[in-house]
Every structure is written in C-alpha cells, then in structure tokens.
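Enquirer: sequence unknown, structure follows:
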C-alpha cells in the first residue's frame, strides 16, 4: 500500500439529530478511523438536546491526525437538506457517512477506500454488511437479513436494471453502511430537501451510472432502538395512542415514498439529458417510476380523504396495480379510525387471551403478525 501522502483526502461525515445518548460513542468511532488523510465533519441538524454540545467538546479535546470540522444547521433541514449541507462542505471526493446512533469499526474508511480504488473509482456508491446491536450496544440476532450471497470480504459490482431497482429497491442499500462519490451530486444536483430515503435515491443514481458496489464485510454496528424508524414502524400498538402514532408513521411513509419516486423521475431526466442512459432504458424506467409515484400519491389522497372519496381512490388504486396486496391492506381503512383502532385492540386482546390459554394447556404458540 502506498504512503498516506499519496492517498486522496477522504471525508467521514457524522449526521446527528437529537441523539445525545449515542453521539459520544459515534464520534469516538469516527475519530478512531485508521485511514489518513481524513476530514471528519460532525454535523448536527438543530438538535433540541445536548448532541451538538458533546460534538463540540469532543472536537475541542481531539489531538489526533484527522481534520475536524463542525456544523450545526440553524434550522431543522430534514435528511435531504442535511445531506446537501454536508456534501457541500466536504473537501473529499469520497464520502463515508455514519448516523450518530451507529458505530463504525476503525478500519471502515480504509477498507472502503481500498475497495473504491480496486473498482478503479467506478464505485459511486459502496455499501457493506453490518452488525446489529441494541440500545445498549449489545449484538443481537439480525432483524434485517443479509441477502447478498458472496464470499466474505468480496467486492462485487451490482449491475441492476433500473426498472427492477425501482420496483424492488433491491439490492437493498442500508444507509448506515453507505459511502459515495461527491461526483453524484455534481452530476445529478442536490437531493430534494424533504427526502427521507436518501440512501435509495443515491443508490438509484449509482444504478443509473452502473456504479453500485457491495463489500461483503461487516464494517458498521447498526443500532436498533425505539426511535429507529425501521424498527418502530413494525411494532404493534397496545393502546389507542400507540395505534394513532403508528397510523401517522404509516401516512408519513406513504408521503416519503411518493417524494422518493418523484426524485427518481428528476434523476432519470438528468441521466437522459447527459447521455448516461439510452432512450429505451429511459422510457421503460420512467413509465415504471411514474406508476409507482402515482400509486403512492393515490394512497396519500386515500388516507387524507373522507369515506366517499376513499371509495373513489380505492377504485383507482385497484385499477393501477397488479395483484391485490394494497387493496387488502387499505380496505380496512375505509372504516373510521376510532372504530378501526378499537377493532384492532379487540383483536390484540383476543390474541393475548388465546396465547395464555394455549400456554396453560401446554400447546405450541404460533406467533402472528398484527394487521
């Protein structure tokens, strides 16, 4: 390996928002990165707690070789806007990202940079395997399964049809493991400020330029806890308040998906105008992405409407999809929410009673997923 003076400057960015219990460990992991030269950006999205104060204290006391830069957004910018700010600050062409509740292993940046060089810098997005931990940092059985069947440590180019990626969002790029090239932002521009699924949007950009790569090595400890959006949306509510919160999260997720596919459409237009994809790929992908954007748009309209308008949007959704999964899922929401929530509570309580009876009889208990 060449000396550090011949290596390019890499940026390691820690994104934080109201993560006071975890940020100290996250920053410590950033400062412990073995790659050099390294620029570390500690960025806070206008937290209400002491997250940024901890970042400031740790930056002030750091005596190591890395360059430390601090940023605090004066107003909350959400994920897309926060990414735009940090990418605009970054001096490195290659950017490794970490949330302030996750922990990067010390070799993460070095291994990612070596993979980028091995790809001859064709990798515009690099993602890796990861370890899953609980709120206390203890390793847990994986909630999210690794679907990639490669040799340990193997670097693989993931050549994906853009239509397939739009339909499935696979191969799944977990943002907690993401490193990407700043050139994606130079080519496609900033993310929409209100984007939440930034990893899917940046991943789609890399699919369009054939730059999506995967390293089959765990380089990040991904923390799952009660404020983690992917964990909490799968939890069953136990009372009316919890059910209402879950319903609001579901509505936000529908809107976020619509925003994501709208961003896909913009990036497709850019790819076409710059000659990155041919006309046939553009047309087929644009048709599928627009269908998905419309689907989530109709779902949002459905959820925001009264009973009779819901019947109209329900019919529109039924006609626009193959299969009946969403129709089955949404039909229950024709009911007024207070009635729907009480029926769900009754179902939940009945399931608890049934489980207790089975336990008392010594019979096996089958775990069922709440609808």
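Expert: Here it is on my side, so go on. As the structure is a computational prediction, the values presented were derived from the model and not from experiment.
Enquirer: contacts, neighbours, all on C-alpha from now
Expert: Noted.
Enquirer: run a quick neighbour tally on residue 349.
Expert: Residues near residue 349, counting by other C-alpha atoms under 10 Å, number 13.
Enquirer: against residue 343, how distant is it?
Expert: Computed with C-alpha to C-alpha, to the nearest Å, the distance linking residue 349 and residue 343 is 10 Å.
Enquirer: residue 118 too?
Expert: For residue 118, the distance to residue 343 equals 56 Å [C-alpha to C-alpha].
Enquirer: ditto for residue 121
Expert: 55 Å.
Enquirer: what does residue 84 give?
Expert: From residue 84 over to residue 343 the distance is 44 Å, taken as C-alpha to C-alpha.
Enquirer: all strands for the stretch 51-200 of the chain, in order.
Expert: 67-72, 94-99, 103-104, 125-133, 155-157, 179-181 (DSSP state E, counting those that start in this stretch).
Enquirer: dump those strands into CSV; add mean neighbour count and distance to residue 318 as well.
Expert: Output for those, formatted as CSV (neighbours: other C-alpha atoms under 10 Å; distance: least, C-alpha to C-alpha, whole Å):
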stretch, mean neighbour count, distance to residue 318
strand 67-72, 16, 45
strand 94-99, 24, 38
strand 103-104, 26, 43
strand 125-133, 23, 36
strand 155-157, 18, 37
strand 179-181, 25, 38
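Enquirer: structure two is appended below for comparative analysis:
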C-alpha cells in the first residue's frame, strides 16, 4: 500500500506582511517528508514577498521550496489556475492562505485519511478561528463546522442537491482542504475564473471521486479586517474571462456594489461548465433536479445583473439584442439567452401527450435535439417543430447526445429496451419528474 505520495502545499499570499512569516514557518515545519511547498504572491504592494524571499533563502530543511511573485495581480481565480497548471506537481494539493497557521502534522494527517478512504477527490478537516492577535475565538465557521451535516458526503447526489440550494457559506473552506491534482486537470482550467477555488474544487469532487471529512483541527484560520471574507466591497474586479465576452463587452465594467453578484455569477457559470464536462466524461449521470436548479440559477443571476444595471452597458440596443431577446430550442417558450454556455443535448423519448407536456415544462438547461418514439407511424413527423425519430436512429445518435429523457410512465420498460436492445448506457437514461410529464400548461 502506498504510504508516501508526493504532496504539494500551496500558499496564496497578498498584502499579508503582518502574518506571512508565521504562516510560512508553519508550512516549513510540516513533518511530512515527500513535500513540495509553493508560496505564490499575487503582486503584494507591501513587504509580504520580501519576507517570503528571506524565509526561503534561510530555509535549510528537506522540503522542496518554490516561491513565485506574479508579474501583475491575477486575482484569486487566475492565480489558482496558474499555480495548479504551472507550479504544483504533487498528486495531492494541500491549500492554505498567507495568514493561516498549519499544525506541523497537518499534511501527514491529511495523507493518512486520504489513503485510508480510497483517495477521494477532496479531503477536508476541522479548523479553529483566530483573530489578528492569534487568539482563538468561536466564529461563524467554527459554529458551521459543528452543526452542518457532514454525513451528506456519503451520497454525492444528495450532497450536490443540498449544496446548490445552500451554497453560502462554502461547506469546507480553502484553508482546511486538500484535493487531487488530477481532479483539477480532468476538468481543466476554470474558464469563468471564479474567486472561489474552494467552491470549484468541492463541486468538482462531488462530480467525480467524492469528498471525505474528518473532525480534527489542523489549521488556525485567521479572521481580520483585510481577509478575503471580511471586506468584499474593497476587492477590485479583474479582467473577466473570455467566456463572458457576450456579457461584458470591451470597455464595460461591473458597478462596485454589484461586484459580489458578478462573482457569484462567475461561480454558477463555472459550475455549469463542470457539470456538463462531468456528464460528457461519464463521471456522473444526469440528474434532472440538479440541471434545473443550476440553469435556473444562471438565468436568475444574469437577469439580476442586467435588470438592475449591475453591468454598465454602452448600448441599450446591444443589451436588448444580446440578452433580452428570448429564444427556444422547442419553439414553445421564451427564455433568457445564455450564449456563453451550452445546454445539455438530449433526445426526448415519447411523442405522446406526456412528451408534449415535457416540452412545455422542460428546463431550458436541456436542448431537445429530437423526439424518439416506438410508433413507426410518427417517424418523420414533427412535434412542436422537433423531428420524431425511430429507436434505431436514436442508437446512431447516442454518442452525440448527453442524455435520453424518458417522458412516459412506462419508464422501466423503456429503459430496459434502450439498454438491452440499443446498447445505450444506463447513465444516459433519465426519468423525468412526474410533474413534468403530467401537468399541462
């Protein structure tokens, strides 16, 4: 059994000259042997990086030390992506901030739990909160960890559903988690670059190899007036990712009092991209409730930003043209256009009344490419403008779609036929909720 995998401890720093030395020394004091330590500074304007340089130069231990100072400020999202793709090389990544203090056995205990529980995508542990003077106090995160239901992690689908309903505060803070580097690489660069790397990795973990929590305090999480969570209104917004080109045109900005709303929209966008990637890679099956919840969140957040003029637009005409005009892949509804993300491509099984009901109520997170039915008399006809195809044609299309949605009360019979006769993967077959196929509009 593997006992000593290569681990990277990453420390983010930015204008933390008061706390950085204690944080760096706690990283250097780790008792785990096969350890790379990366301290990456996001262009601090104070003495933070000078302190890092001095401590790194004086270090005489056995850990591999790598320090970095970005040429210009990247912001949390891009800084995280740069570290993961250009600097870190460990199999497991242990994260911390430049103001937090890790216990000397933190990495060792994380590795023990990670190996014991089958190398899940993410490992989280307990923390204690300290103030600027280093005094322990019982704050909101301490109380959260005491009362939140950690047992949900045993069922990733339930954990995902619960998380999407109650995303804030994040279940497990970045200062008290570790994650597999290959989990990050499997999903790729977070193109929306949200400033919530802990949210990103927790969500990716639930979509892949799951997460594990153990209630041992291994880090002191510092709360102070300049910490990330303390003063969100003071944080500047960096250049948005290319994915938001249709949302933020050249020269347009986000109003200061809407910065947090924009960041939450970045997060929701990234979660959709990751969900879609996980489905297409076969890491997770389509769950109608999760798709409906996440797509509705995307629409709501975009409408809020646009409707409240959180985004300053040069042209009201362009705003109208790009965002307010409704489109519909089923020609039976109008919807806000999210033209920087793609819905899931699906085939709806059932051209009868249940199928028509589904078309009128289906979440726009699904793009219906065709309707399949076993009744040969319907093949080649159209329902609400969508072509009805045969089961054989569905078989030919199965590799190009994300899911087959069953709009019939005969779900099990249809599922059996799709799997046994057409060879369609069980993960691609989704049962639509009863209300979707029985309620008429």
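Expert: Looks like it came in fine. Every value quoted in this text rests on a predicted model; they were computed, and no experiment measured them.
Enquirer: picking up where we left off before, the more surrounded of residue 84 and residue 343 of structure 1?
Expert: More neighbours surround residue 84 than the other of residue 84 of structure 1 and residue 343, with 17 against 12 (other C-alpha under 10 Å).
Enquirer: what does the more buried one correspond to in structure 2?
Expert: Across the two structures, residue 84 of structure 1 finds its equivalent in residue 81 of structure 2, going by TM-score structural alignment.
Enquirer: how near is its match to residue 294 of structure 2?
Expert: According to C-alpha to C-alpha, residue 81 of structure 2 and residue 294 of structure 2 sit 23 Å apart.
Enquirer: what about stretch 265-273 of structure 2, how far off from structure 1?
Expert: On superposition with structure 1, the mean distance recorded for stretch 265-273 of structure 2 (mean C-alpha distance after the TM-score superposition for structure 1) is 0.4 Å.
Enquirer: what of stretch 122-129 of structure 2?
Expert: After superposition onto structure 1, stretch 122-129 of structure 2 sits on average 1.0 Å from its aligned residues (mean C-alpha distance after the TM-score superposition for structure 1).
Enquirer: find me the equivalent region of the longest strand seen in structure 1 in structure 2.
Expert: Ranked by number of residues, the top strand in structure 1 under DSSP state E is strand 212-223. Matched against structure 2 by TM-score structural alignment, strand 212-223 of structure 1 falls on residues 211-222.
Enquirer: give me the buried positions along the matching stretch.
Expert: 211, 212, 213, 218, 219, 220, 221, 222 (16 or more other C-alpha atoms under 10 Å).
Enquirer: ok so, going back, excluding its backbone neighbours, what's nearest the match of residue 84 of structure 1?
Expert: residue 189 (6.3 Å; C-alpha to C-alpha, 6 or more residues apart in numbering).
Enquirer: how near is that neighbour to residue 256 of structure 2?
Expert: Using C-alpha to C-alpha, one gets 27 Å for the distance from residue 189 of structure 2 to residue 256 of structure 2.
Enquirer: residue 187 of structure 2 too?
Expert: Residue 187 of structure 2 sits at a distance of 31 Å from residue 256 of structure 2 (criterion: C-alpha to C-alpha).
Enquirer: for residue 274 of structure 2, same thing?
Expert: Summarising the geometry, the distance separating residue 274 of structure 2 from residue 256 of structure 2, computed by C-alpha to C-alpha, is 28 Å.
Enquirer: neighbour count winner among those two?
Expert: Between residue 274 of structure 2 and residue 256, residue 274 has the larger neighbour count (other C-alpha under 10 Å), namely 21 against 16.
Enquirer: hang on, that one packs against residue 185?
Expert: No. Proximity of residue 274 of structure 2 to residue 185 does not meet the contact threshold set by C-alpha atoms under 8 Å, at 11.7 Å.
Enquirer: separation between the counterpart of residue 62 of structure 1 in structure 2 and residue 290 of structure 2?
Expert: Under the alignment (TM-score structural alignment), residue 62 of structure 1 maps onto residue 59 of structure 2. Taken as C-alpha to C-alpha, the spacing of residue 59 of structure 2 relative to residue 290 of structure 2 amounts to 48 Å.
Enquirer: between those two, which is the more surrounded one?
Expert: A count of neighbours by other C-alpha under 10 Å puts residue 290 above the other of residue 59 of structure 2 and residue 290, at 20 against 12.
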